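>>> mind looking at a prediction? Sequence and model below.
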Amino acid sequence: MAVESVTLRIAGTELSGDLAVPDEAAGLVLFAHGSGSSRHSPRNQAVAAQLNDRGFGTLLLDLLTPAEDQTDEVTREHRFDIALLARRLSGAADWLAARISDLPLGLFGASTGAAAALITAAERPELVRAVVSRGGRPDLAGGALAGVRAPVLLLVGGRDDLVIKLNEEAAHELTAPYELRVIPGATHLFPEPGALEEVGAAAAEWFTRMNPAG
């Protein structure tokens, strides 16, 4: 399956992405990368490959420009600018829906990208059909949590105690259907053998909810 390099122009900013759409795709998944990460994240690339194998198209997108990313490496000011990340992610969702309008759209967010994904889901209820968070910070979505209408899967490592607590607190604010699933033995980045495979399998299962025939 070919991977297409794409450039999205959102609010005057050019963002780079990698788009892969298998034949007869069951849906599309837009990735929101987390703190200090990019579309080249081996973790999200691994999950995207699993989703591709299950018939889902994927868009791995850099939410920061190269210059912003360089600044963020020093100051860390952009990775926690959830409003900025969400604004760009929502623009990317609009772009993807306009380009491929006949497939349902899901969001996969990691770390702070999960908060951006939940805000986009609340702002684009007509577009976003499902959300998956991996080691995410849904608490940073704040008041947007109550506005999410798509079903939400929260995946957290069993040894990531603080993030488990933050996910539990955020889950209570959700009014949409949700599941908080703890992956035993996994830490925050899921480097343990088999952990990312479990994430990918759970995400693929969740995203089948986007398609009534799935």
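Received the coordinates, thanks. Just so it is clear, the model here is predicted, and its values are computed rather than measured. Residues are numbered from 1 along each chain as shown.

>>> from here on, just use CA atoms for contacts and neighbour counts.
Noted.

>>> residues making contact with the longest helix along the chain?
Using DSSP state H to assign secondary structure, the helix with the most residues in the chain is helix 82-99. Residues outside helix 82-99 that contact it (CA atoms under 8 Å, 6 or more residues apart in numbering) are 8, 10-11, 30, 32, 63-64, 78-79, 103, 105, 112-113, 115-117, 119-120, 123-124, 127, 140-141.

>>> the most far-flung residue of the chain relative to its centre in helix, strand or coil?
Distance from the centre of the chain peaks at Val74, with 24.3 Å (CA atoms, centre = their mean). With DSSP: H, G, I helix; E, B strand; the rest coil as the basis, Val74 sits in helix.

>>> among the contacts of helix 82-99, which are in strands?
Using DSSP state E, the members of the contacts of helix 82-99 that fall within strands are 8, 10, 30, 32, 105.

>>> of those residues, just say which sits nearest to Glu68.
Minimum distance to Glu68 across the ones in strands among the contacts of helix 82-99 is 14.8 Å, recorded for Ile10 (CA to CA).

>>> count of neighbours near the closest residue to the closest one other than its chain neighbours?
Closest residue to Ile10 apart from its sequence neighbours, by CA to CA, 6 or more residues apart in numbering: Gly91 at 5.9 Å. Gly91: 17 surrounding residues under other CA atoms under 10 Å.

>>> cool, Val6 as well?
Neighbour tally, Val6, other CA under 10 Å: 15.

>>> who touches the closest residue to it other than its chain neighbours in this structure?
Nearest residue to Val6 in three dimensions, chain neighbours excluded: Gly17, at 5.2 Å (CA to CA, 6+ apart). The contact partners of Gly17, by CA under 8 Å, 6+ apart, come to 5-8, 39, 59-62.

>>> between the residues you listed, which sits nearest Ala176?
Closest to Ala176, out of all of these and judged by CA to CA, is Leu59, at 24.4 Å.

>>> please render the contacts of Gly17 as a markdown table that adds distance to Arg159 to the earlier fields.
Output for the contacts of Gly17, formatted as a markdown table (distance: CA to CA, whole Å):
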| residue | distance to Arg159 |
| --- | --- |
| Ser5 | 36 |
| Val6 | 37 |
| Thr7 | 37 |
| Leu8 | 37 |
| Arg39 | 26 |
| Leu59 | 29 |
| Leu60 | 27 |
| Leu61 | 28 |
| Asp62 | 28 |
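
>>> next, the one to line up against it:
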Amino acid sequence: MISEMVLVRMDDAALHGDLVVSAPSRAVVLFVHGNGSSRHSTRNRTVAAQLRTAGYGTLLLDLLNEREERHDALNAEHRFDIPLLTHRLVGAIDWLAEQPETRGAPVVLFGADTGSAAALTAAAERPDRVLTVVSRDGRPDLAGDALERVRVPVLLVVGGQDHEVLRLNQEAARRLRTPHSLHVVPEATHLFEDPRALAQVAGAARRWCDERLRAAREELETHGQ
């Protein structure tokens, strides 16, 4: 297993990330935080650890550099800048395709809060490299017209007690033109503070990704015959 801090360089920033991959990884899950969080998010790290036990690689990446994070902490400007977050995320997807440890591995985008909108928009721009999108209590509505352009399967996981975000996810789901599922964790709030609720998120994400990998493999075998 390879575990290292990485620096993802792109045209407008150099972004810090934590990459953990086994050889070979079934897929690499790229975590897309939002709304003032970072790659150090306890919730994302908990889910990432559980996915690694199922054979998935993980990349937890800060989509803002240190200067932008300080600015965002004061005025919350960048966390809602979906075009900026999407641009950075697409750069990270392309970066994974160039690394020896991750080249050829399918990419799963795991978005939280506003990061979900960036994940969906990036998936619309890189349909050949993204296997699926998983959203945890996200804001898919902020993806706008990109929702209709997404071609990969989408799993929306929402806390049952987060009523407004649940409504927004239900509306976004109706706009998707691709296979999707809305998974509601009944007693969970927006932050999924109960470890048992977070375990349900990890379990739902793992099962969903397992199914997507199996479907992709079967499709490849069918077309290869």
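On my side now, so go ahead. This one's a predicted model, so the numbers in the text were calculated from it and none came from an experiment.

>>> quick one: residues contacting the spatially most central residue of structure 2.
Nearest to the mean C-alpha position of structure 2, by CA atoms, centre = their mean, lies Phe110 at 1.7 Å. Listed by CA under 8 Å, 6+ apart, the contact set of Phe110 of structure 2 reads 29-32, 116, 119, 133-136.

>>> tell me the residue in structure 1 aligned with it.
Taking TM-score structural alignment, Phe110 of structure 2 has Phe108 as its aligned residue in structure 1.

>>> and Thr53 of structure 2, how many neighbours does it have?
10.

>>> er, Pro186 of structure 2 I mean
The local packing of Pro186 of structure 2 (other CA under 10 Å) involves 12 other residues.

>>> ok, now how distant is it from Gln200 of structure 2?
As judged by CA to CA, to the nearest Å, Pro186 of structure 2 and Gln200 of structure 2 stand 10 Å apart.

>>> so who does the equivalent of Phe190 of structure 1 over in structure 2 touch?
Phe190 of structure 1 maps onto Phe192 in structure 2 when the alignment is built from TM-score structural alignment. Counting by CA under 8 Å, 6+ apart, Phe192 of structure 2 makes contact with 43, 159, 198.

>>> so which of these is the most crowded?
Gly159 leads these on contacts (other CA under 10 Å) with 23 neighbours.

>>> residue in structure 1 matching that residue?
With TM-score structural alignment as the criterion, the equivalent of Gly159 of structure 2 in structure 1 is Gly157.

>>> for structure 2, what's the longest helix?
For structure 2, the longest helix by residue count, based on DSSP H, is helix 195-224.

>>> so how far is that helix from its chain's centroid?
Offset of helix 195-224 of structure 2 from its chain centre (CA atoms, centre = their mean, to the nearest Å): 14 Å.

>>> re earlier: which of the contacts of helix 82-99 of structure 1 are buried?
Buried by 16 or more other CA atoms under 10 Å: 8, 10, 30, 32, 63-64, 78-79, 103, 105, 112-113, 115-117, 119-120, 123-124, 127, 140-141, out of the contacts of helix 82-99 of structure 1.

>>> which non-adjacent residue is nearest Arg177 of structure 2?
Of all residues not flanking Arg177 of structure 2 in the chain, Glu148 sits nearest, at 5.7 Å (CA to CA, 6+ apart).

>>> can you tell me what the one you found aligns to in structure 1?
Using TM-score structural alignment, Glu148 of structure 2 pairs with Ala146 in structure 1.

>>> mind listing what Ala170 of structure 1 touches?
Counting by CA under 8 Å, 6+ apart, Ala170 of structure 1 touches 138-139, 145.

>>> what does stretch 177-189 of structure 2 rub up against?
Counting by CA under 8 Å, 6+ apart, residues outside stretch 177-189 of structure 2 touching it are 147-162, 169-170, 173, 194, 197, 200-201, 204.

>>> buried set for stretch 88-103 of structure 1?
Quick answer for stretch 88-103 of structure 1 (16+ other CA under 10 Å): 88-93, 96-97, 103.

>>> same thing with stretch 164-174 of structure 1?
So stretch 164-174 of structure 1, judged by 16+ other CA under 10 Å, has buried residues 164, 167, 170-171, 173-174.

>>> so which of those residues belong to helices?
164, 167, 170-171.

>>> now the residues you listed as TSV including distance to Gln50 of structure 1?
Output for these, formatted as TSV (distance: CA to CA, whole Å):
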residue	distance to Gln50 of structure 1
Ile164	24
Asn167	24
Ala170	27
Ala171	26
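
>>> between the contacts of Gly17 of structure 1, which sits nearest Met210 of structure 1?
Nearest member of the contacts of Gly17 of structure 1 to Met210 of structure 1, counting by CA to CA, is Leu59, at 16.4 Å.

>>> gap between whichever strand or helix holds the closest one and the chain center?
Using DSSP states H and E, Leu59 of structure 1 falls within strand 56-61. Offset of strand 56-61 of structure 1 from its chain centre (CA atoms, centre = their mean): 10 Å.

>>> check the mean deviation of that strand from structure 2.
Compared with structure 2 after fitting, strand 56-61 of structure 1 has a mean deviation of 0.3 Å; criterion: mean CA distance after the TM-score superposition for structure 1.

>>> cheers, nothing more for now.
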